[in-house]
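Chemist: Predicted model follows, preceded by the sequence.
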Amino acid sequence: MHFTLEHTDPATRARAGRFETAHGTVHTPIFMPVGTVASVKGIHQKELREEIDPDIILGNTYHLFLRPGMEILEAAGGLHAFMGWDRAILTDSGGYQVYSLSANRKIREEGVKFKSHIDGSLHVFTPERVMELQRSIGADIIMAFDECTPYPCDYAYAERSMHMTHRWLDRCIEHLKKAPPKYGYEQSFFPIVQGSVYPDLRRQSAEYIAGADAVGNAIGGLSVGEPAEELYAMADEVCRILPEDKPRYLMGVGTPINILENIALGVDMFDCVMPTRNARNGMLFTSEGTINIKNRKWATDFSPLDPMGLTFADREYSRAYLRHLFAANEYLGKQIATLHNLGFYLWLVREARRRILDGTFGPWKDKMVVQMDKRL
């Protein structure tokens, strides 16, 4: 995978680029809709392709390992064939899910023993096994197995965890040297920077990850409860060290404002469940601010859902109708809101890319941050 850096914004460190995968070109900056269990929740693949139109989506190794399982995925020919998706896929290694199972897992040097959240069965993830699982899934981009530290986290724990993540990275790399992809195309491997919210640890980890000379790099362990200022400060530290000629992926981030601020710092790739999860709770993101569609004020607002939106749902449904669907607990309401939010997120990163290319990203970003912070 070769990353082409097309342009850098003159007022910030925002970048526009592209890279090739076996399943198509990915243009950056990019937001990856989260398809945790081989499904972007509430969205048909036809809508995903034609309305939201992402170059790449995300799947999760932990969840796919539990259901449907590797035997079924291999029989199908990999995740692309199984879910009917012919564009790029990135898989998270499961490190974040292991972090979220803190009451049901034990972390050791060898790996992590955990209980399934589905049936309580015991399983073990090692760096080597996680690489094997991602080979079976067949994603275009696969992630190193890491430990995502909690927030807050004391310095000593963060340092120990970071060094273990580095040792796990070395084991991932060694295993992949002996394990070619299973479906006839190359898989690109990204290591992950850790270090909690400690600048010296983040710099140390970024240097170690840069030294691995992978085709791309990720920043993990953020958006786990720390203040936004800490998130930006750590991303800033890391982006100053990670190589400019490779894509940078900030994992699990975040709000539309978070995304714009981190694009300005030099981040290229994002994912987050926020647009889909918040949609199911009635929160809509727009370029003018955030809408809680459950509020009574929308009951007689028959204007389009979002006059600036790009999906058919934004044009064909009114705010009053969507509020009615939520009040009646009709699942169609959640589907419409999800389609809108994902469409908005993809519009946001594409507009950011356009602004980077024409040199207007900085002032546009500052204006957008103010607008999107409003509650309508």
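Modeler: Ah, there it is.

Chemist: From now on I want contacts and neighbour counts done on CA atoms only, so please keep to that.
Modeler: Fine.

Chemist: my guess is Asn278 meets Leu284, correct?
Modeler: Yes - distance between Asn278 and Leu284: 7.3 Å, which falls inside the contact criterion (Cα atoms under 8 Å).

Chemist: and those two? which has more neighbours close in?
Modeler: Higher neighbour count among Asn278 and Leu284: Leu284, with 23 against 17, using other Cα atoms under 10 Å.

Chemist: contacting residues around the more buried one?
Modeler: Going by Cα atoms under 8 Å, 6 or more residues apart in numbering, Leu284 touches 275, 278, 290-293, 337, 340-341.

Chemist: Okay, one more to line up with it:
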Amino acid sequence: MAVIPVALGGRSYDVHVEHGLLEQAATLARPLLRKQRVPVVADTNARRLHGDRLERSLSEARHDVSWFDVAPGEGSKSWNGLAQMCDWLLGEGVERGDHVLALGGGVVGDLTGFACAILKRGCGFIQLPTTLLAQVDSSVGGKTAINTSAGKNLVGAFHQPSLVLADLDTLGTLPQRELRAGYAEVLKYGVLGDRAFFDWLQTNAAAVLALNSDPLQHAVATSVAAKARIVAEDERETDDLRALLNLGHTFGHALEAETGFSDRLLHGESVALGMVLAARFSARTGLIGVEDAARVTHAVSAAGMPAELSALGLECDGARLVDHMRHDKKMDAGTLPFILLRGIGEAFVARDVELADVSAFLDEQLQLR
């Protein structure tokens, strides 16, 4: 088992990465479960696929489980979804010292974490991420949020979990497309800050995506460790360090907005294509060589994700995509920071990017075949 600490003083916690962790959940969470009755928020698919394993573990430890089901998809991260969950938690008698379990992907983790951040001014929660994207990204670091009509993740709070159990067995039930989309976040850690890991992924990507045990655990644990180091140094993104985790996201969120935050483009796919665009824009401005940009493009394409903007069939121009970017929550005094590259493994925050140049660049990319 890999155990990665997230060092945040009195709010520190461990991330466990291993097979069979749902069977060990009650044992590993024992110090945090104060009451016989344990509230569990679950994606309906995750509960169907993995709920029995979790409930068996808790039952054997003499806990009763109370379930709150969340429909799959970003639509559940809403004001209404938040209100329903808070009402349920209050009805369950959840107190500030209690812990709520979140079983599912990023939607469940974000929604549960935000509800726990505001319920009675803060109660505890435990992340049980069941998707690759959630295991390597959203379950670690304490960012919680819901979506509004104005955009994605614009209302939220920093609220760290008390424990994360990333059970690798849950990944075996993922559709291939979702698995590949999660791999985009794994690849991101190599592109932004670890060229050696990027090189390793180029050799081992197929084994990771085939869920071969040792390569998979190495990929997930390395990704979590990278994020843990960044979060420990810049928890609330007040410096530029944690901002590097947004590599691919400024371009990607614009693409998600243009496609209606739908299954037409999954979040991980948007991040992967966003990384390609960030690399190509970096090459266009002379920051990196075209060879490095091509390597990023190949890594995304080889993992079975869209690597060309034109392949999305968007009926828009670069200016429209830039308009989506203007609603980005990172916009500050009329300036939008971009995460660009000086090389693979050398991401940085650029605050001098002209949006007119981005618009022209995107027009070019929309025409590429």
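Modeler: Cool, the structure landed. Everything numeric here is computed off the predicted structure, so don't read it as measured data.

Chemist: Superposed, how do the two chains score by TM?
Modeler: For these two chains in superposition, a TM-score of 0.40 is obtained (TM-score structural alignment, normalised by the length of the second structure); 218 aligned residues with a Cα RMSD of 5.7 Å.

Chemist: Any chance of the contacts of Leu284 of the first structure in TSV with secondary structure as columns?
Modeler: Rendered in TSV, the data for these read as follows (DSSP: H, G, I helix; E, B strand; the rest coil):
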residue	secondary structure
Pro275	helix
Asn278	helix
Thr290	strand
Ile291	strand
Asn292	strand
Ile293	coil
Ala337	helix
His340	helix
Asn341	helix
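
Chemist: Which single one of those is nearest to Arg135 of the first structure?
Modeler: Sorting those by distance to Arg135 of the first structure puts Pro275 at the head of the list, at 28.5 Å, by Cα to Cα.

Chemist: for the closest residue to that closest one other than its chain neighbours, what are its contacts?
Modeler: Using Cα to Cα, 6 or more residues apart in numbering and skipping the chain neighbours, the partner closest in space to Pro275 of the first structure is Asn341 (5.3 Å). Counting by Cα under 8 Å, 6+ apart, Asn341 of the first structure touches 275-276, 279, 284-286.

Chemist: Can you show me the strands along the stretch 101-250 of the second structure?
Modeler: Listed in chain order, the strands found in the stretch 101-250 of the second structure under DSSP state E, counting those that start in this stretch are 124-129, 143-148, 151-158, 163-167.

Chemist: So which of those is nearest Thr27 of the second structure?
Modeler: With Cα to Cα as the measure, strand 163-167 is the member of those nearest Thr27 of the second structure (11.6 Å).

Chemist: Who are the packing partners of that closest one?
Modeler: Applying 3 or more Cα pairs under 8 Å, 6 or more residues apart in numbering; DSSP states H and E, one finds that strand 163-167 of the second structure makes contact with strand 13-18, strand 124-129.

Chemist: mind running it again at 10 Å?
Modeler: For strand 163-167 of the second structure, the contact count by 3 or more Cα pairs under 10 Å, 6 or more residues apart in numbering; DSSP states H and E identifies strand 2-6, strand 13-18, helix 25-28, strand 99-104, strand 124-129, helix 213-233 as packing neighbours.

Chemist: Kindly present these as a markdown table, with separate columns for mean neighbour count and distance to Glu55 of the second structure.
Modeler: Written out in a markdown table, the entries for those read as follows (neighbours: other Cα atoms under 10 Å; distance: least, Cα to Cα, whole Å):
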| stretch | mean neighbour count | distance to Glu55 of the second structure |
| --- | --- | --- |
| strand 2-6 | 18 | 23 |
| strand 13-18 | 21 | 19 |
| helix 25-28 | 18 | 9 |
| strand 99-104 | 27 | 11 |
| strand 124-129 | 27 | 13 |
| helix 213-233 | 19 | 25 |
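
Chemist: Redo those as TSV? Include distance to Phe281 of the second structure.
Modeler: Formatted as TSV, those follow (distance: least, Cα to Cα, whole Å):
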stretch	distance to Phe281 of the second structure
strand 2-6	33
strand 13-18	35
helix 25-28	45
strand 99-104	35
strand 124-129	33
helix 213-233	25
